[in-house]
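**Student:** Structure, please.
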Amino acid sequence: MDELQFFVPVRVVPEPGQPVTEIYGVEEALIFLRNWPSGRQGPVYKAAFNCCSGAMDGMIKPDDARKSFANFARITGILANDAFEKIAINKDGEVLPLPSQY
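**Tutor:** Predicted coordinates for the structure are as follows:
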């Protein structure tokens, strides 16, 4: 697995009525953010952009960039409704998705 790939993709709906888009890694998140309308680039956008840029430069962990991008998507209202996956954290601090029965 590419070290900049997200363990769990971030699912977004860029515009109402559009299909869900899955963002699989830091590079895709950065492309998505670069295409975000300039009039909507507030502090949450800037935080996500900076985290993803930092991850590309090796300064920030890809998982932290994913969290920042997912928070951006949630706060801006584009996070897909089905994106609220149930997760667990193992003893090593890794985030793991739970099976659908939970």
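
**Student:** C-alpha only now, for contacts and for neighbours.
**Tutor:** Fine.

**Student:** What's the first helix or strand after the longest strand seen in the chain?
**Tutor:** The residue-count maximum for a strand in the chain (DSSP state E) belongs to strand 5-12. Helices and strands here follow DSSP states H and E; after strand 5-12, the next one along the chain is strand 21-25.

**Student:** Next up, the contacts around residue 10.
**Tutor:** Residues in contact with residue 10, defined by CA atoms under 8 Å, 6 or more residues apart in numbering, are 22-24, 66, 69-70, 79, 83.

**Student:** Before we compare anything, build this one as well:
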Amino acid sequence: MDRLQFFTPVRIAPGQGYPVQEVDSVAEAMVFLRKWPAGRRGPVYQCALNCCSAALSGNMSAEEARKAFTGFARITRLLDDDMALPIGGESMENVYALRR
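**Tutor:** Purely as a prediction, here's the structure:
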């Protein structure tokens, strides 16, 4: 398995009538984040972007980047309902701790 692949994909639901998108790697998360509208880029966006960048450069694991990206998707209400609850001990506190 590629070191930048997520163990569990992040399911993005852009809205009613749109297909659910699965983001299953750091590279795919970066593509998604780079397309995000500039006017909606806040601190949670920046955290996710920084974590994905760190994972790409080998300074963070793909799973840590996944947690940050999942937090971004949750806060922007893009996270698919099936993923709305934390998994495997994941919590929002862990996502925000990555920003420090």
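
**Student:** which of the contacts of residue 10 of structure 1 lies closest to residue 3 of structure 1?
**Tutor:** residue 24 (11.4 Å; CA to CA).

**Student:** which residue packs closest to that closest one, ignoring adjacent ones?
**Tutor:** Of all residues not flanking residue 24 of structure 1 in the chain, residue 9 sits nearest, at 4.6 Å (CA to CA, 6 or more residues apart in numbering).

**Student:** how close does the one you found get to residue 84 of structure 1?
**Tutor:** 11 Å (CA to CA, to the nearest Å).

**Student:** compared with structure 2, how much does the longest strand of structure 1 deviate?
**Tutor:** With mean CA distance after the TM-score superposition for structure 1, strand 5-12 of structure 1 departs from structure 2 by a mean of 0.2 Å once superposed.

**Student:** In contact with the most centrally placed residue in structure 2, which residues?
**Tutor:** For structure 2, the residue nearest the mean C-alpha position is residue 69 (1.4 Å; CA atoms, centre = their mean). Residues in contact with residue 69 of structure 2 (CA under 8 Å, 6+ apart) are 29, 48-49, 52.
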